[in-house]
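> coordinates for the following, if possible.
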Amino acid sequence: MLTSNPTEGTPQSVMDNSAKLFRIYNHYRVVVGLILVGSLFFFTQPQVNQFQHLFLFEIGSICYLALNIFIAFLLLAGLKPSIEHVLFSMIIDVLILNGLLYSSTGTSSGIANLIIISVAAGNILLYGKPGVFLAALSALCTLSIAIYMVIQHNREPSEIVQSGILGIIYFAAAFILQNISRRISASEKLAQLRAKNIAELEMLNHQIIQRMQTGIIVTDEFGDLRMMNHAASLLLEPSSDAVQPTPTTLPIELKQRLDHWRLEPQVRTEPFKSQSSRTQVQANFTRLDKDQGHDILIFLEDTSKVAQQAQQMKLASLGRLTAGIAHEIRNPLGAISHATQLLSESVNLDPGDKKMTDIILRHANRMNGIIENVLQLSRRKQPDQQILELNTWLQEFIDDYLASGGIEADITFKPESENAYIRFDSSQLEQVLTNLIDNGLRYSKQKTGKSTITLEVGSTTNTDKSFINIIDQGPGISSDNIVHVFEPFFTTNSSGTGLGLYLSREICEANQAHLDYINDSETNSCFRITFAHYKKRT
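The predicted structure follows:
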């Protein structure tokens, strides 16, 4: 029995395909209508005599053509046929063709072939029971025409058999095409499901790649970018509030390492720093084979994180070492210092011996200072980072430094024109700045006789990474010593321990900042602290 809603349970994809096929089928009906109408002008008298009702055939042919032309104009005007429209149109089609079958020569005419085509098309266009209903209607009409013609027009009973065969053909076409349509529909559903799964998987892969901490770049053989994830863009071009255009080529530093890897793929390239970032990046390369040519996959790693982990391991080892040497060295050193102080108070010492005791005491104090710095480095706790507004915090620090230092110093402060936010442990930042300012004031006084220093706050070009420049008026650092200035125990001051700058850099690295010496001809000596983006957590 035909359901009340033919579209119930019909997949949307099948309905869309039926609408497209219905347009094609209607073009076919227009052509058939034109042929039927055109044939009216070429019938001979013997052919005319074979018609049951020529006038009815002429009227039916003209109506068939006019109806299909009208439907064609509706489709051209934008009508989107539903299943109900298709079913109604196919029923009218079958009824008109059976009317032409009756008015012509009966079941022996070629109109029966047109009915078979209509039934076949209907079972392709319609889904389920409507197609079977169309075959049953066609078989019933054809059989009724045959019986009527046998009774009223004394036709041969074989026409009833012939109409029965046509009915069987109608149902056979219906069931065969229904089965084929179901298979095609199932294949289409499977293809759509797989396409959906592939699209979801592609989206998932894209999200995973974009959220990875490792930078990923895909480039062609000529170095033109095909894809870059968010981590890679941060490592090469750190984010800023301004909208940055998407790069199309590799940065020059990365392009150089790509060219080097092509020549020697087995050799690991050296880390590099992009022009707008202080982050040191390690690039690794591999090829992606394609049907045509090769793409190159580049992995970018932030070596500061690896260095931070190595630093923690180093500090742990240093802590175990200093725990042992504290007892073995400080106790004898304390005895030496105490004995030297007692010896220096003796009235029997001549000036030469007095000078020797001063040397012993001074170097004993220096050794004790080295041990204190090493213990401080090994015992340093994990940074307790907080967001600081650098201009405000630095002004308060300068006021506290001048108030508690007990020295006369001239500190010039040049703040950033806008708010500069950083993420840093405030106590550790105070320790680093105190060390750098003490050094700067000391070297400025040695050269100029005045304790002067300048603190500048700014942002790196095209980024929102804040920095502090600590500029003194001292003699600067020679080019030979620049590469060693941050090494432990390296110093050019006979009274220094050589651990101040090393300790300051270690503290900055622990807070994901960078301490560098800026060799600028416009300044005598400048140390710069470049902070990580304040929204970036360690």
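
> C-alpha only now, for contacts and for neighbours.
Will do.

> run through the helices of the stretch 51-200 of the chain in chain order.
Along the stretch 51-200 of the chain, the segments classed as helices by DSSP state H, counting those that start in this stretch run 54-76, 83-103, 111-125, 129-153, 158-211.

> just these: most buried one?
Using mean count of other CA atoms under 10 Å, the stretch among those with the largest mean neighbour count is helix 111-125, at a mean of 22.

> that one packs against which elements?
Judged by 3 or more CA pairs under 8 Å, 6 or more residues apart in numbering; DSSP states H and E, the packing partners of helix 111-125 are helix 12-39, helix 83-103, helix 129-153, helix 158-211.

> identify all contacting residues around it.
Applying CA atoms under 8 Å, 6 or more residues apart in numbering, the contact partners of helix 111-125 are 18-19, 21-22, 25, 86-87, 90, 93-94, 97-98, 100-101, 130-132, 134-135, 138, 166, 169-170, 173-174, 177-178, 181.

> thinking again about what came up before, relative to residue 408, which of the helices of the stretch 51-200 of the chain is closest?
With distances scored as CA to CA, the stretch of the helices of the stretch 51-200 of the chain nearest to residue 408 is helix 158-211 (51.9 Å).

> quick one more, to check against the first:
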Amino acid sequence: MSKPVPSKVARAGAAPAVPRHELFFFNYFRLGQAAVYTALAFRPEHMVWPALPEPLFARLLGMAYLLAALVMVARTRQSQHRPVLVVCAGLVLDIVAALFALVLMHDVRMGISMMLAVNIATGALLLPLRLSMFFAALATLGMLGHSFFDLTETPGSSDRELVEYGLFGAAYFACASLCYVLGRNIRASEALAEQRGLDLANLSQVNELIIRRMKTGVLLVDESNRIHQLNESAWMLMGNPSADQRDLGTLAPELSRRLYHWRTSGKLDESATMLADGTPEVVPRFSRLAPNDDSHVLIFLDDTSLVSRRAEELTLSSLGRLSASIAHEIRNPLAAIRYSAQLLAESTDMNDADLRMVEIINNHCSRLNEIIENILQLSRRERSRPETLDLSRWVHHFVTEYKQGNDLGADVLRAVSGGEPVVAVADPQHLQQVIWNLVQNALRYGRLPGEPARVMLVARHSEAGVPIVEVIDRGPGIPPKVAAQIFEPFFTTHEYGTGLGLYLARQMSEANQAALEYVRVAGGGSCFRVSLTPPARSATALPAVAQA
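The predicted model follows:
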């Protein structure tokens, strides 16, 4: 996702970035103005108007101004990074050239003054207010100074020119003010339009990403059954067709048939169908882009496997809550039965048969209590509190604690780790429960007949650098058909098992962004592998690493 774009609307009075087309217009107008000055200076000899008291200086002025205008036009693109300086230099050149033209071509003073007004107005579009007023004042003072000079040199002339130049000066100030306000509004509108365009582009990218990553397949089909667009889910549900295959009838004949039936009759077939071999079944839905317009149709493909998984999750969640309430009700009478059995076992008047019956009661009470504990864990989804763990130290600490709390007898449980730290992020309590459950299963079932169990707890990095913890035994292993179901809830092959241990272990692993999987060991045995999340940053010196 693209990053949010900051607003670029210029504040009033600030020196804004000059749009390229306005700077081009400014320089091209100057070029035309210089061409007019040059044409007047090189007028034919038979023309007596305008009068040129100094033809040579007038021609030099026209050629110099034309050359400067050509240079500024040629360098417009290179001047984009310093526009204010270029505009200011151009206005100084225009005012100086206009004043010299007034002296050398006095008969066309009205036209020169009017063209200078265009220069002042265009500059005001591109410059801050203070600079715009400065150049308007400079042009006005220059023209009034020229008029005053002419009046002192020619005492008999009229005061009309002084009034005319004064009026032109007032027009310069008015044009500069109005064009500055207009330019500021134009820049603000352009900046707002650019911002809206960027926001729209960002929104379009977000919408495209959402549609592309939707679990529901989406296709856009025209009236000739040609596919215009489809997202990733639709592409996979249709069997991963190549990019040049766009005909719906060829790719998915059944979907094309249902679309035709919906277009002609308006009825929707809601039965599930498979669009390609090896893909999940889908339920197609159709929608027009516009009412009463069949030119383009949106097709939505609902994956039935996703719906089934969602229904299964809801069922398990409801079952967990129901089982928890039942377990709470069973716990109190169970405690009373167990306590009574313990008291009965202490009686001295019981024969061996009665003692055996009491032992059976205690064993089944313990099993029932374990079932209740598992059901309560199923209903309690505690939020994980991840910490940074050194798994190399953690597995040794776990094995030491486990041996202290459990009598292994002839069974062997040992920790294996390399010399370097294996750093991961996980909730220590959740990881403790997961590994404890896996070790219990390995010690209980991972043994050959008549031999003690040999279990290893290994901490290492995978080939991809992912931190993993493995519980490995040297037992008979798990048949492939059984291995495909061992993580399902309530699935067990043991007559006294609950079928919840491995399911709970996988749920806790997923709550810590970890993955629990079964790996068959070559030569016999089983391996349960927990792939954990590496830390976001690589630590050269390991900080206070948490243990169990």
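
> which one of the helices of the stretch 51-200 of structure 1 lies closest to residue 418 of structure 1?
Proximity to residue 418 of structure 1 (CA to CA) singles out helix 158-211 among those, at 30.7 Å.

> helices and strands around the closest one, which ones?
The contact analysis (3+ CA pairs under 8 Å, 6+ apart) places helix 158-211 of structure 1 against helix 111-125, helix 129-153, helix 230-236.

> format the helices of the stretch 51-200 of structure 1 as a markdown table; extra columns: distance to residue 352 of structure 1.
Output for those, formatted as a markdown table (distance: least, CA to CA, whole Å):
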| stretch | distance to residue 352 of structure 1 |
| --- | --- |
| helix 54-76 | 117 |
| helix 83-103 | 118 |
| helix 111-125 | 118 |
| helix 129-153 | 122 |
| helix 158-211 | 71 |
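
> for residue 385 of structure 1, which of the ones you listed is the nearest?
Smallest distance to residue 385 of structure 1 across those (CA to CA): 23.7 Å, for helix 158-211.

> the inter-axis angle of whichever helix or strand comes after the closest one versus helix 158-211?
As assigned by DSSP states H and E, the chain's next helix or strand after helix 158-211 of structure 1 is strand 215-219. For strand 215-219 of structure 1 against helix 158-211, the angle between stretch directions is 120 degrees (axes from the mean of the first three to the mean of the last three CA atoms, to 10 degrees).

> and strand 215-219 of structure 1, which residues are buried?
Neighbour-count burial for strand 215-219 of structure 1 flags 215, 216, 217, 218, 219 (criterion: 16 or more other CA atoms under 10 Å).

> buried residues in the helix or strand following it?
Heading C-terminal from strand 215-219 of structure 1, the first helix or strand you meet, by DSSP H and E, is strand 225-228. Residues 225, 228 are the ones in strand 225-228 of structure 1 that count as buried (16+ other CA under 10 Å).

> who touches strand 225-228 of structure 1?
215, 216, 217, 218, 219, 220, 247, 248, 249, 250.

> ok, and the closest non-adjacent residue to the third one?
For residue 217 of structure 1, the nearest residue in space outside its immediate sequence neighbours is residue 228; the separation is 4.5 Å by CA to CA, 6 or more residues apart in numbering.

> okay, the residue most central in space within structure 1 and residue 200 of structure 1: tell me how far apart.
The residue lying closest to the centre of structure 1 (CA atoms, centre = their mean) is residue 210, at 3.2 Å. Residue 210 of structure 1 sits 15 Å away from residue 200 of structure 1, going by CA to CA, to the nearest Å.

> try residue 496 of structure 1
Between residue 496 of structure 1 and residue 200 of structure 1 the distance, using CA to CA, works out to 63 Å.

> hmm, back to that, tabulate the helices and strands packed on helix 158-211 of structure 1 (CSV), appending distance to residue 444 of structure 1.
Shown next, in CSV, are these (distance: least, CA to CA, whole Å):
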stretch, distance to residue 444 of structure 1
helix 111-125, 93
helix 129-153, 98
helix 230-236, 37
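
> among those, which is nearest residue 32 of structure 1?
helix 111-125 (8.8 Å).

> that closest one to helix 12-39, inter-axis angle?
Going by the same axes, to 10 degrees, helix 111-125 of structure 1 makes 160 degrees with helix 12-39.

> distance from helix 111-125 of structure 1 to the middle of the chain?
Centre-to-centre, helix 111-125 of structure 1 and its host chain are 52 Å apart (CA atoms, centre = their mean, to the nearest Å).

> stretch 11-19 of structure 1 too?
35 Å.

> same thing with stretch 125-136 of structure 1?
49 Å.

> over to stretch 495-506 of structure 2?
Relative to its chain's centre, stretch 495-506 of structure 2 lies at 39 Å (CA atoms, centre = their mean).

> cool, and stretch 353-370 of structure 1?
Distance, centroid of stretch 353-370 of structure 1 to centroid of chain: 62 Å (CA atoms, centre = their mean).

> residue 324 of structure 1: which element?
In this assignment (DSSP H and E), residue 324 of structure 1 forms part of helix 303-344.

> just to check, residue 27 of structure 2 is in contact with residue 71?
No - Residue 27 of structure 2 is not in contact with residue 71 according to CA atoms under 8 Å; the separation is 9.5 Å.

> and the helices in the stretch 351-500 of structure 2, which stretches?
352-379, 391-405, 428-445, 480-483.

> which SSE is immediately downstream of the shortest one?
Sequence-wise, the next helix or strand beyond helix 480-483 of structure 2 is helix 501-511, with elements assigned using DSSP H and E.

> list the contacts of that following helix.
If you take CA under 8 Å, 6+ apart as the criterion, helix 501-511 of structure 2 is touched by 374, 377-378, 383-384, 430-431, 433-434, 437-438, 486-489, 515-516, 530.

> mind checking how far it is from the chain centre?
30 Å.

> could you give the angle of it to helix 428-445?
Using the same axes, to 10 degrees: helix 501-511 of structure 2 against helix 428-445 is 150 degrees.

> mean per-residue distance, helix 501-511 of structure 2 to structure 1?
Compared with structure 1 after fitting, helix 501-511 of structure 2 has a mean deviation of 4.0 Å; criterion: mean CA distance after the TM-score superposition for structure 1.

> and the next helix-or-strand element following that helix, which residues are buried?
Once the chain leaves helix 501-511 of structure 2, the next helix or strand it forms, by DSSP H and E, is strand 515-520. Of the residues in strand 515-520 of structure 2, 515, 516, 518, 519, 520 count as buried by neighbour count, 16+ other CA under 10 Å.
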